[in-house]
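Q: After the sequence you'll find the predicted model.
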Amino acid sequence: MKVHHVGYAVSDMEKSVLEFEALGYTKSGILIHDVSRKVSIQMLKNGPWEIELIAPLSAESPINNILNKNNNTPYHFCYCTASIEKTIHVLRSKKYVLIEPASPAMAFNGHLAAFLYHPNIGLIELLECN
């Protein structure tokens, strides 16, 4: 599978965007407020590299668990797949645990996204890409 982006948990979206822009990244899209997932998302690009900044929208946001343990940090790789359900099935047979089932992701034009965990590599995201 091809890497789509790296997910990066941040506590302050505006300050983090400014720092990444100073490193040569540019915004690739608008700031998304995904109320259902309780996060705001900003995609940034630097050459072939794309990162997804994810900040909490509320105290109940699941991203706070990561921020409380690690402060601002990269925390997942996202991989493109042609068939998310098929890939989930294959990965679950290899001892990956489904953390969040496939559902439409606002930040990716409604394409299906899912999160899985494996103790040897941590959290990954799957994104159904065309």
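A: Yes, it's here. Numbers count the residues shown, from 1 in each chain.
Q: Please count neighbours and contacts with C-alpha atoms only from this point.
A: Will do.
Q: any idea where the helices of this protein begin and end?
A: Ranges of helices within the chain are 13-22, 63-70, 84-93, based on DSSP state H.
Q: Rebuild those helices as JSON lines, extending it with distance to Asp34 and mean neighbour count.
A: Output for the helices of the chain, formatted as JSON lines (distance: least, Cα to Cα, whole Å; neighbours: other Cα atoms under 10 Å):
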{"stretch": "helix 13-22", "distance to Asp34": "14", "mean neighbour count": "14"}
{"stretch": "helix 63-70", "distance to Asp34": "12", "mean neighbour count": "15"}
{"stretch": "helix 84-93", "distance to Asp34": "21", "mean neighbour count": "15"}
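Q: So which of these is nearest Asn130?
A: Minimum separation from Asn130 across the helices of the chain (Cα to Cα) falls at helix 84-93, 11.0 Å.
Q: list the helices and strands the closest one packs on?
A: Applying 3 or more Cα pairs under 8 Å, 6 or more residues apart in numbering; DSSP states H and E, one finds that helix 84-93 contacts strand 97-104, strand 112-118, strand 122-128.
Q: A further structure is provided below for comparison with the first:
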Amino acid sequence: MLEKIEHLGYAVENLEAAARFYEERFGVEVGEPEEVAEQGIRAMMFRVGESKIELLEPTREDSPVGKFLGKRGPGFHHVAFEVEDITSALRELKDSGVELIDEEPRVGAGGTRMAFVHPREAFGVLTELVERPNGKR
């Protein structure tokens, strides 16, 4: 079911400061910010080999990332795995009794289809499944 690690999500309080840190200290090229209004975030991505890091800044305190920052502070937020067919993956997980946050895919950053598995089911790790649009990598 899992194709590869698509990205790791980091919750940050200041998107531009975090991007600048990775650009200046590690020499990466961070993409342009993208707002995902439904999730209450602004996100920026950069590549590390075949995977990516997603920097997440909440646009409102009551968003999931806003709540995370309020409770835990900045840091690792989630791991995202690429899947070929997210609808089938979600159905298979649900049929096997796995608790999902999202039973239907939503639109995520970069036009992906995405959904979250509850961290209780993944040993405390918030897990995102991502289907790339039209097979894009």
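A: In hand now; what should we look at? Remember, predicted model here, so these are calculated numbers, not experimental data.
Q: Please tabulate the helices and strands packed on helix 84-93 of structure 1 in JSON lines and include mean neighbour count as additional columns.
A: What follows is the helices and strands packed on helix 84-93 of structure 1, written out as JSON lines (neighbours: other Cα atoms under 10 Å):
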{"stretch": "strand 97-104", "mean neighbour count": "15"}
{"stretch": "strand 112-118", "mean neighbour count": "20"}
{"stretch": "strand 122-128", "mean neighbour count": "21"}
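Q: Ile84 of structure 1 is nearest to which of those?
A: Proximity to Ile84 of structure 1 (Cα to Cα) singles out strand 122-128 among these, at 5.4 Å.
Q: whereabouts in structure 2 does the closest one align?
A: On structure 2, the counterpart of strand 122-128 of structure 1 by TM-score structural alignment is residues 125-131.
Q: ok, back up a step: tell me which of the helices of structure 1 sits nearest to Ile121 of structure 1.
A: For these, the distance to Ile121 of structure 1 is smallest for helix 84-93, at 12.7 Å, taking Cα to Cα.
Q: so which of the helices and strands packed on helix 84-93 of structure 1 comes closest to Glu19 of structure 1?
A: With Cα to Cα, the closest approach to Glu19 of structure 1 among the helices and strands packed on helix 84-93 of structure 1 belongs to strand 122-128: 24.6 Å.
Q: can you list the residues that contact that closest one?
A: 75-84, 111-117 (Cα atoms under 8 Å, 6 or more residues apart in numbering).
Q: Equivalent analysis for stretch 30-41 of structure 2, please.
A: Contact with stretch 30-41 of structure 2 is made by 19, 22-23, 42-47, 56-60, 63-65, 108-109, as judged by Cα under 8 Å, 6+ apart.
Q: again with stretch 10-23 of structure 1
A: Thr26, Ser40, Gln42, Leu53, Ile54, Ala55, Pro56, Leu67, Asn71, Asn72, Thr73.
Q: Just give me the neighbour total for the fourth one.
A: By the criterion of other Cα atoms under 10 Å, Leu53 of structure 1 has 26 neighbours.
Q: Can you tell me what it aligns to in structure 2?
A: So, by TM-score structural alignment, Leu53 of structure 1 is matched to Leu55.
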